[in-house]
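**Q** my questions are about this predicted structure, shown below with the sequence.
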Amino acid sequence: MLEVQCIICETKVFIDENTLEAKRLRNNPIRTFMCDDCKSRLDTPKQRQPQVINENPQKQDSNS
């Protein structure tokens, strides 16, 4: 078993040493690991808030 740490929540997880992901992490230390919870949070798109657009903007006079 290989102990890895999630880069977002910093939880430690054990993964099997024979998996492709473990081999990639061993051979390329720059690669980062994300736990399943963080990965699923980033994979789901956020609901965008509707933007309110003012169609008739009123200019303010600085001379008044």
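**A** Sure, I can see it.
**Q** make it CA atoms for all contacts and neighbour counts henceforth
**A** OK.
**Q** just confirm residue 38 is within a helix.
**A** Yes - the assignment for residue 38 is a helix, going by DSSP: H, G, I helix; E, B strand; the rest coil.
**Q** surely it touches residue 7?
**A** No - under the criterion of C-alpha atoms under 8 Å, residue 38 is not in contact with residue 7, lying 9.2 Å apart.
**Q** how close does residue 14 get to residue 47?
**A** 33 Å (C-alpha to C-alpha, to the nearest Å).
**Q** structure B:
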Amino acid sequence: MRVKCVICDEIGQLPDDAPIAKTLRNRPIHTYMCPTCNDRIADKTIARIATGNFVFHRSSHSIEKNF
């Protein structure tokens, strides 16, 4: 399956039987991010959390109370 990163527009290939490929086919609202962009955003988020100014906005769902 051909996929395109929503941030850098890099076109990549996913195996047709991969779980993320099935998710992208069945739920068009879900988007694909290449591993490079995903790692970059994860690193920047960790850096923002380390500053102490990052606030988690959580809903009142009972599942998120365990988070």
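**A** Sure, I can see it. Treat the numbers as computed from the prediction; the structure is a model and nothing was measured.
**Q** and the TM-score between them?
**A** TM-score for the superposed chains, counting by TM-score structural alignment, normalised by the length of structure 1: 0.68, backed by 48 aligned residues with a C-alpha RMSD of 1.6 Å.
**Q** thinking again about what came up before, neighbour-wise, which of residue 14 and residue 47 of structure 1 wins?
**A** residue 14 (11 against 6; other C-alpha atoms under 10 Å).
**Q** skipping its backbone neighbours, what lies nearest the more buried one in space?
**A** residue 3 (4.5 Å; C-alpha to C-alpha, 6 or more residues apart in numbering).
**Q** the host helix or strand of residue 26 of structure 1 packs against which elements?
**A** Using DSSP states H and E, the element containing residue 26 of structure 1 is helix 20-27. With contacts taken as 3 or more C-alpha pairs under 8 Å, 6 or more residues apart in numbering; DSSP states H and E, helix 20-27 of structure 1 sits against no other helix or strand.
**Q** that one against structure 2, how far on average?
**A** Here the mean offset of helix 20-27 of structure 1 against structure 2 after fitting is 0.2 Å, by mean C-alpha distance after the TM-score superposition for structure 1.
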